[in-house]
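Colleague: Need coordinates for the following:
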Amino acid sequence: MECEAAVSCHDVTLAIGGRTVLSDVCLSVEAGSFVGLFGPNGAGKTTFLRALLGLVPVLSGEMTLFGASVTRGNRGVGYMPQSRTPNGGMLTGRDLLASGLSGEKWGLPRVSREGSAEVEAALEAVDAASLGGRRLGSLSGGERQRLLIAQTLLGSPRLLLLDEPLASLDPVRMREVALLLREVARKRGMTVICSAHDISPLMGVMDTVLCLVRGRARIGPVDEVVTGPVLSELYGAQVEVCHAPSGRVLVSADGL
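Modeller: Model (predicted):
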């Protein structure tokens, strides 16, 4: 029995401002997988994620989510954008999540009992219950990331799209957040597509790698794509992949 595809692209071409970003992309993402999305700046990572949200139209080809056409406002998809500044002054962690319950309205909504329960469940899922009552301005970068991840869980999405969730974190926090994402995804049975510049923090977390470069896409298991020759060809630079005795895989190159 074949596994359901969370994402399917058949000869998909995407363009922004008249410039073709991705051409004739064909790929399938298995439901329940954790996909690491990589590529140089301008390769189309954010454009691809926004297309899955229905925010960037497909110029040609077909793109589907769980067998259905992509639509804007799909509540089965959680999204964490690249640009995010949850400072909020007097707002607390719970306020941040509550605002995500009715994102189409200005200001903080009146939260129902069911909504409050959903907020608490999302906080618990990322081990952030203790952050709910704290003001956003008092939180560290890693703590804010936990709250932003919790916000994407509202509505119990089947697919989680994360645009650079590890950005601006130190190496230790990068790894902590990556492991947290894997744990939450497994417990909730979600499919995750997580873009990043640094491959190393996602090693052992992702099971699939999707690389976008020069308008093309390459997808496959980690051990097939994360190799020196493949990454060197994709990035146009010398990349070394080292297997440590501990089982960790280390990727080193300028810009990776």
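Colleague: going forward, measure contacts and count neighbours with C-alpha atoms only.
Modeller: Fine.
Colleague: any chance you could map the helices in the stretch 1-150 of the chain?
Modeller: Assigned helices in the stretch 1-150 of the chain, in chain order: 45-52, 93-99, 113-125, 141-152 (criterion: DSSP state H, counting those that start in this stretch).
Colleague: The shortest one: how far from the chain's middle?
Modeller: If you compare the mean C-alpha spot of helix 93-99 with that of the full chain, they lie 20 Å apart, counting by Cα atoms, centre = their mean, to the nearest Å.
Colleague: Counting by contacts, list what that helix packs against.
Modeller: Helix 93-99 makes packing contacts with helix 113-125, helix 141-152 when contacts are defined by 3 or more Cα pairs under 8 Å, 6 or more residues apart in numbering; DSSP states H and E.
Colleague: do the first one as well
Modeller: In terms of contacts (3+ Cα pairs under 8 Å, 6+ apart), helix 45-52 is packed against strand 5-16, strand 58-65, strand 159-163.
Colleague: Taking strand 5-16 as reference, get the angle to it.
Modeller: For helix 45-52 and strand 5-16, the angle between their directions (axes from the mean of the first three to the mean of the last three Cα atoms, to 10 degrees) works out to 120 degrees.
Colleague: what does helix 45-52 contact?
Modeller: When contacts are taken as Cα atoms under 8 Å, 6 or more residues apart in numbering, the neighbours of helix 45-52 outside the stretch itself are 14, 21, 37-39, 56-58, 63, 65, 70, 161, 163, 195, 212.
Colleague: Got a PyMOL select line for the buried ones in those residues?
Modeller: Here is the PyMOL command that selects only those of the contacts of helix 45-52 that count as buried (16 or more other Cα atoms under 10 Å):
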select buried, resi 14+21+37+38+39+56+57+58+63+65+70+161+163+195+212
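Colleague: hmm, back to that, mean neighbour count, the helices of the stretch 1-150 of the chain: which tops it?
Modeller: Per-stretch averages of neighbours, counted by mean count of other Cα atoms under 10 Å, single out helix 93-99 among the helices of the stretch 1-150 of the chain, with a mean of 23.
Colleague: So what touches that one?
Modeller: Applying Cα under 8 Å, 6+ apart, the contact partners of helix 93-99 are 86, 107-109, 111, 115-116, 119, 131-136, 147-148, 150-151.
Colleague: picking up where we left off before, got the helices of the stretch 1-150 of the chain as JSON lines, with distance to residue 239 columns?
Modeller: Formatted as JSON lines, these follow (distance: least, Cα to Cα, whole Å):
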{"stretch": "helix 45-52", "distance to residue 239": "20"}
{"stretch": "helix 93-99", "distance to residue 239": "40"}
{"stretch": "helix 113-125", "distance to residue 239": "36"}
{"stretch": "helix 141-152", "distance to residue 239": "29"}
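Colleague: do you know which of those lies nearest residue 82?
Modeller: Evaluated over the helices of the stretch 1-150 of the chain, closeness to residue 82 peaks at helix 45-52, with 8.1 Å, by Cα to Cα.
Colleague: Proceed likewise with the subsequent sequence, for comparison:
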Amino acid sequence: MQTDSKEEDAIVLVNAAARRGGREIWSHGSFTIPSGTITAIVGTNGAGKTTLMQTELGLLPLAAGSIQVLGQPAGKESDRIGYVPQSYTSEVDANLTVEQSVLLGVNGTRFGARPTSSAERRQAHQAMTFTGIEDRANSRLSELSGGLRQRVAIAQALACDPLLLMLDEPLANLDLASQRETVHVLARLNRQLGMTIQVVAHDLNMLLPILDGAVYLLDGHPHYAGIHDLLDSDLLTHLYGTQVEVVSTPQGEMFISPSTDETAQGSHDLHRPTEIVQEHHHQARPSAAEGRRS
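Modeller: All right, here's what the predicted structure looks like:
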């Protein structure tokens, strides 16, 4: 797999607004997401997280403003974007083998209409190797756990050699071990290939160690914040509508936690967002240019 070494902003919104069924979902979205970063889209249920990703993909026209993705209007560079929808694991044909499913990412609707070329098969196997499922190539999807099927979905999205990978709730309905495995795959894609990744997420905790920032939907508007600014108790409390703390454990792990009573809070080792990020987020994290391969 290869990535483009050209530096450019991955996603740019200018005064963007989205509507569904005559109702405004969000408006006044103006921000830039740099290439080579991992970004979450977060917000409460119904805030418009999936809607935002769909507008970026060009699947839903904007009501106002503009979106550019990989330097072009949304929808114009779909062949350079890998997309994993939230419904993948439930809607894909469970009788397909892992290899057949991943090959769909290479030849798409042409699958089954003609013999698969050796080059296409190599491309699919590179994606399977990178996601750690090459040994399950001949297994049927119905035989796999939810975590393995999620990695199949990611491999399928990678098979087209994308510059941008977009995933809608990839950790939903997965057990803890499967969530960690999925996050490790995303981290490797970013660090080794310099791939830009955007993830719709309900819970940030599992993703925190790999995030560069997040788009958060608050008060009817999408905003972008770097990880330093995102890990702010006041901001997260406003975002989630309940008292939230940013907590660091003595072992150096960090997480976002709902506040408990005053006594319980006393045992928490609380730090400023910048302290947490400087300590844990950028350890051995190469720049986007260093991570890319020609």
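Colleague: Show me what residue 238 of the second structure aligns to in the first structure.
Modeller: With TM-score structural alignment as the matching criterion, the partner of residue 238 of the second structure in the first structure is residue 233.
Colleague: Quickly note the distance from that match to residue 212 of the first structure.
Modeller: 12 Å (Cα to Cα, to the nearest Å).
Colleague: Common neighbours of those two, please.
Modeller: With contacts taken as Cα under 8 Å, 6+ apart, residue 233 of the first structure and residue 212 have no neighbour in common.
Colleague: Please name the residues that touch the residue most central in space within the first structure.
Modeller: In the first structure, the residue lying closest to the centroid (Cα atoms, centre = their mean) is residue 162, at 2.0 Å. Neighbour list for residue 162 of the first structure: 79-82, 192-195 [criterion: Cα under 8 Å, 6+ apart].
Colleague: and which of the residues you listed is nearest to residue 8 of the first structure?
Modeller: For the contacts of residue 162 of the first structure, the minimum distance to residue 8 of the first structure (Cα to Cα) is 13.0 Å, reached by residue 193.
Colleague: Tally up the residues packed near that closest one, please.
Modeller: Applying the criterion other Cα atoms under 10 Å, we find 24 residues in the vicinity of residue 193 of the first structure.
Colleague: Do I have it right that it meets residue 32?
Modeller: No - under the contact definition of Cα atoms under 8 Å, residue 193 of the first structure does not touch residue 32, with a separation of 10.3 Å.
Colleague: just to revisit the earlier point, quick one, which of the helices and strands packed on helix 93-99 of the first structure gets closest to residue 188 of the first structure.
Modeller: Distances from residue 188 of the first structure to each of these were compared using Cα to Cα; the minimum, 9.1 Å, belongs to helix 113-125.
Colleague: Identify whichever of the helices of the stretch 1-150 of the first structure lies nearest to residue 229 of the first structure.
Modeller: Once the helices of the stretch 1-150 of the first structure are compared by Cα to Cα, helix 45-52 is nearest, at 21.7 Å.
Colleague: Comparing the closest one with the second structure, how large is the average distance?
Modeller: By mean Cα distance after the TM-score superposition for the first structure, the fitted helix 45-52 of the first structure averages 0.8 Å away from its aligned residues in the second structure.
Colleague: matching residues in the second structure for that helix?
Modeller: Per the alignment by TM-score structural alignment, helix 45-52 of the first structure matches residues 49-56 in the second structure.
Colleague: quick one on the thing from earlier: name the helices or strands packed onto the helix or strand containing the match of residue 238 of the second structure?
Modeller: Take DSSP states H and E as the rule and residue 233 of the first structure turns out to sit in helix 228-235. Of the remaining helices and strands, those touching helix 228-235 of the first structure by 3+ Cα pairs under 8 Å, 6+ apart are strand 208-213.
Colleague: what is the orientation angle of the strand it packs on with helix 45-52?
Modeller: Our comparison of strand 208-213 of the first structure with helix 45-52, counting by the same axes, to 10 degrees, yields an angle of 110 degrees.
Colleague: what span of the second structure lines up against strand 208-213 of the first structure?
Modeller: Per the alignment by TM-score structural alignment, strand 208-213 of the first structure matches residues 213-218 in the second structure.
Colleague: with the first structure superposed, average distance for that stretch?
Modeller: Relative to the first structure, stretch 213-218 of the second structure is 1.4 Å off (mean Cα distance after the TM-score superposition for the first structure).
Colleague: just how off-centre is that stretch within its chain?
Modeller: When C-alpha coordinates are averaged (Cα atoms, centre = their mean), stretch 213-218 of the second structure and its chain have centres 13 Å apart.
Colleague: How about residues contacting that stretch?
Modeller: Counting by Cα under 8 Å, 6+ apart, 26, 38-44, 47-49, 222-228, 230, 238-239 sit against stretch 213-218 of the second structure.
Colleague: Just the buried residues out of those residues, in PyMOL syntax.
Modeller: Typed into PyMOL, the line below selects the buried ones among the contacts of stretch 213-218 of the second structure, using 16+ other Cα under 10 Å:
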select buried, resi 26+38+39+40+41+42+43+44+47+48+49+222+223+224+225+227+228+230+239
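Colleague: In strands only, show me the contacts of stretch 213-218 of the second structure.
Modeller: 26, 38-42, 222-226 (DSSP state E).
Colleague: so which two of those residues are the farthest from each other?
Modeller: Set against one another by Cα to Cα, these have their most distant pair in 26 and 38, with a gap of 22.4 Å.
Colleague: and the helices and strands packed on helix 45-52 of the first structure, which is most packed in?
Modeller: Note that of these, strand 159-163 is the most buried (mean count of other Cα under 10 Å), with a mean of 24.
Colleague: Which residue of the first structure is paired with residue 164 of the second structure in the alignment?
Modeller: Pairing criterion TM-score structural alignment: the partner of residue 164 of the second structure within the first structure is identified as residue 159.
Colleague: what about stretch 118-134 of the first structure, start to end distance?
Modeller: The first and final residues of stretch 118-134 of the first structure sit 18 Å from each other (Cα to Cα).
Colleague: Also stretch 32-47 of the second structure?
Modeller: Across its full length, stretch 32-47 of the second structure reaches 20 Å end to end, with Cα to Cα as the criterion.
Colleague: Then stretch 45-65 of the first structure?
Modeller: Using Cα to Cα, the end-to-end distance of stretch 45-65 of the first structure comes out at 17 Å.
Colleague: got it, and stretch 189-202 of the second structure?
Modeller: By Cα to Cα, the extent of stretch 189-202 of the second structure from end to end equals 21 Å.
Colleague: For that stretch, grab the matching residue range in the first structure.
Modeller: For stretch 189-202 of the second structure, the aligned range in the first structure is residues 184-197, judged by TM-score structural alignment.
Colleague: residues of that stretch that come out buried?
Modeller: Within stretch 184-197 of the first structure, the residues that qualify as buried by neighbour count (16+ other Cα under 10 Å) are 184-185, 189-197.
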